[in-house]
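A.B. asks: Coordinates only, no sequence provided:
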């Protein structure tokens, strides 16, 4: 309880001290730090948010080239997620991800599977994923969709329509125009069971979480979308209702803001995944900063918060609770001390100096100076710091109240087999060969087949330039990954079982 009370008081102090994000420089600084001090990523995130606004949507995709670019495409996000988690296609991120999906939009409640069987058959024949946006999908229809999705027969997902009443119908019309679909409205006599494949819309990319759906439209819908936005702006100008004005402005923002698509390029698949994860981290940190503000990074905020704990302890009457406050105080200074130690500086000295400095002042390990970290761009989102405090307190509480932990007993790994004898090198002195090639013409090299130095192009000892280029890029990519990796997860070696004794009587 002492840990929880102390952390709650620290969060209140953090909220008072957090500073709102001011412009693109703050956004770039947050994104750069979160991406492992990658300024290119920071610049791209800042550029993307500048294009779609702080309430806009950012999507991350793989690029077909080595370059990473930012493009703004027609699209929108709605505040409804998948109806069932069984529709998930990316279990690691708990997302449904479709490309070139057909979109069925209706304000009807779908309960019978027979109503949508014709559409399911058509989309299956086309091998196209299907997104169903309806008032609801329940009963037999939902059960059948889930079962066939799990069996791999259907590639489908169902999402509840956003909004309520007349606003729901208007938002469904917006989505229909965005995707080029024909809105199947019950009051117009357009029933789901009569829907044809031509009445479905197309979304180039669909990303659905449990809470939201992001649609990136086909490029062909741009003209219709602009006409819809113009119509909504006219309605906004003519309305006198404050509520209607807010909702119309929200719809205009969703349609006109678009989606900033960051297309990530890399030389290897490993580097691509690493870069996408870094950009994802930077994106999340940036939106967290926009939401709750920013604080000094480098562990300085936690050190400054630790100076508040003595005042918090005075309000705690129980001795055990005060002990909990002491535990939190010791934990708060650990990150800054560790950063200093990694930079080759005495951690305790750095912590003490930060404690007696102003709120914004901290230790910048990159420049080995004490300075205003907010001005230097060493920034953390206040939300990240708050969540770290809350999560650490929660885990610590769990550990302190746990009586036992069940673990798997490690099994010893078999020793590696000795390499076969006789696989020795050819015996040529490599350094001598390299030095001789260095001082020769471009075409001259060592031909190991004939043991001579000669024109390798004429001798037929040739490599494709593309192979050499890719080898250089891949080597640089792997080396960069290794140099920036802090830890590697490996299987603990398991000892090999002793060999069985030979059968009696079969002795040599």
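C.D. replies: Yes, it's here. Model, not experiment: these values are computed from the prediction.

A.B. asks: contacts, neighbours, all on C-alpha from now
C.D. replies: Will do.

A.B. asks: Now the element after the host helix or strand of residue 148, going C-ward?
C.D. replies: Using DSSP states H and E, residue 148 maps to helix 139-150. Later in the chain than helix 139-150, the nearest helix or strand by DSSP H and E is strand 156-160.

A.B. asks: Comparison target, given below:
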């Protein structure tokens, strides 16, 4: 395929167009006064998506020109990276990245060296991150969690519900967000397990907007090795089809034909199916797999015993109320395992953990003893743990789905606050960090310009919140610069200034830190790229393509 090569200035100008287009679409949602964005669903006849979530809006934008879209793609990557690690702060990261790109490109157009601009930005970023960490305060109190949840979801009731759930279940609790069947939000506490393994293929998701596979009342197949042959899965497929239930495959991996057949069955709607790896790593994984099977009332097929999933029966399969599979996290809720057997296993694990904890110095490796004890205690927590489920209410599906994203963002913000504390919200923490850059000098004027780019970018979130509230950004910025309180904020909902705790305007430190770091990283990469190589698309194959005819006949006229 022929390639197009675009050099330095032309490439940056076109990428800047994409950055600007995407940022302007997303930035309108920023702050408490930011409105929603309506996104047409890709399937005709299905209701549009209404969202205030930055990453959702960003992922909906795909531009025709490949170079312009490359610039937009960079901002999408920033938002998706922040979303994966923090779950919130996606709009803020786009606002920061947009401002950095705009200011840096001005300097490059004036003759500055992109490499030195990037070095200046990196130097300033390190100093700001240190300042944010020093500024952070405890985020584990119920009042703070309430405020964080409220500002992220824009609903006081949601903040109270999440804070109450954490108080009830503990700071390390697991919360899942689901669609409710009433107008009110409801918290339900049920038994379940969550661990860090995601779906085998993105093609297995059921909710493309949230990148999640949700299986209601699934059957679960357990195998301790990789599955290569589709014949090993056909009996499980047939059982699930006869029962009219989705299938979850827990194994070391689906390889080649097994994965292709699974994706094809799922994609064609023959069977709703998803595949994940077992919990744990290394030598501890088989025991974790056994625990998971016990929780769901299933049997693990062990290759070492000559067992094969090809011989599975309905009685061998685990069952649960629901399975929620994300890119990196799997949650299985409401397993039907024998409560008595689970309790007996927990007692045995507790005795074993106490043995390792009680070993005297010199009796085995101290590090090994500690690792074994911690692994056993984690298994105990998984077997006895409870999961909170928030059923999001509303009057109709479009409203509920929009609220679900905001409630999920609120929970992610609260989790981040528990982890790294809180700082003044509403862009105040970044704006106050401008002071730490006073006196910071680079090795040359171009690095100084990179530091100046960071100064401009740090004020951007505060200015945009003011603009979206219909106020003068210059006036708000000047008023904030006169505030002596280190935790002073601008509350756009009341158009007043005051202490962050009094106003309830707080942000999770982790969210702000990641938004800043990811923005600097991606924009720095763009600035230091001198050449873009892209494929020249061949559209001749589409000239005789009739999508309606193809849909009716299920044939492609382009095929030989």
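C.D. replies: Yep, it's here. Every value quoted in this text rests on a predicted model; they were computed, and no experiment measured them.

A.B. asks: With the second structure overlaid, how far apart is the helix holding residue 148 of the first structure on average?
C.D. replies: Here the mean offset of helix 139-150 of the first structure against the second structure after fitting is 2.6 Å, by mean Cα distance after the TM-score superposition for the first structure.

A.B. asks: what range in the second structure does that helix sit on?
C.D. replies: The aligned range for helix 139-150 of the first structure in the second structure is 256-267, by TM-score structural alignment.

A.B. asks: what distance separates that stretch from the middle of the whole chain?
C.D. replies: From the chain centre to the centre of stretch 256-267 of the second structure is a distance of 25 Å (Cα atoms, centre = their mean, to the nearest Å).

A.B. asks: Same question for stretch 171-183 of the first structure.
C.D. replies: 29 Å.

A.B. asks: now it: which residue numbers in the second structure?
C.D. replies: Using TM-score structural alignment, the residues of the second structure aligned to stretch 171-183 of the first structure are 288-300.

A.B. asks: which non-adjacent residue is nearest the spatially most central residue of the first structure?
C.D. replies: A centroid search over the first structure (Cα atoms, centre = their mean) returns residue 280, at 3.1 Å, as the residue closest to the centre. Leaving aside its sequence neighbours, residue 280 of the first structure sits nearest to residue 60 (Cα to Cα, 6 or more residues apart in numbering; 7.4 Å).

A.B. asks: Doesn't the one you found belong to a strand?
C.D. replies: Yes - counting by DSSP: H, G, I helix; E, B strand; the rest coil, residue 60 of the first structure is part of a strand.

A.B. asks: Aligned counterpart of it in the second structure, please.
C.D. replies: By TM-score structural alignment, residue 60 of the first structure lines up with residue 177.

A.B. asks: these two touch, right, its match and residue 391?
C.D. replies: Yes - between residue 177 of the second structure and residue 391 there is a contact at 6.2 Å, judged by Cα atoms under 8 Å.

A.B. asks: neighbour-wise, which of these two wins?
C.D. replies: Taking other Cα atoms under 10 Å, residue 177 of the second structure and residue 391 do not tie; residue 391 has more neighbours (21 against 17).

A.B. asks: Over to that one. Which of the three states is it?
C.D. replies: strand.

A.B. asks: How about it, nearest residue that isn't a chain neighbour?
C.D. replies: residue 180 (4.3 Å).

A.B. asks: which residue ranges form the helices in the stretch 101-250 of the first structure?
C.D. replies: 117-126, 139-150, 165-179, 222-238, 242-257 (DSSP state H, counting those that start in this stretch).

A.B. asks: which of these is buried the deepest?
C.D. replies: helix 165-179 (a mean of 20; mean count of other Cα atoms under 10 Å).

A.B. asks: Give me the angle between that one and helix 222-238.
C.D. replies: 150 degrees (axes from the mean of the first three to the mean of the last three Cα atoms, to 10 degrees).

A.B. asks: how far is helix 165-179 of the first structure from where the chain is centred?
C.D. replies: Worked out by Cα atoms, centre = their mean, helix 165-179 of the first structure lies 29 Å from the chain centre.

A.B. asks: check the fit of that helix onto the second structure and give the mean distance.
C.D. replies: Mean for helix 165-179 of the first structure is 1.7 Å (mean Cα distance after the TM-score superposition for the first structure).

A.B. asks: Which residue in the second structure aligns with residue 39 of the first structure?
C.D. replies: Using TM-score structural alignment, the equivalent of residue 39 of the first structure in the second structure is residue 156.

A.B. asks: Show where stretch 86-93 of the first structure falls in the second structure, residue numbers please.
C.D. replies: Under TM-score structural alignment, the match for stretch 86-93 of the first structure is residues 203-210.

A.B. asks: Please compute how far the matching stretch lies from its chain's middle.
C.D. replies: Distance of stretch 203-210 of the second structure from the chain centroid (Cα atoms, centre = their mean) equals 13 Å.

A.B. asks: now swap in stretch 435-454 of the second structure and tell me
C.D. replies: The answer for stretch 435-454 of the second structure is 33 Å, by Cα atoms, centre = their mean.

A.B. asks: Same question for stretch 223-242 of the first structure.
C.D. replies: Distance, stretch centre to chain centre, for stretch 223-242 of the first structure: 34 Å (Cα atoms, centre = their mean).
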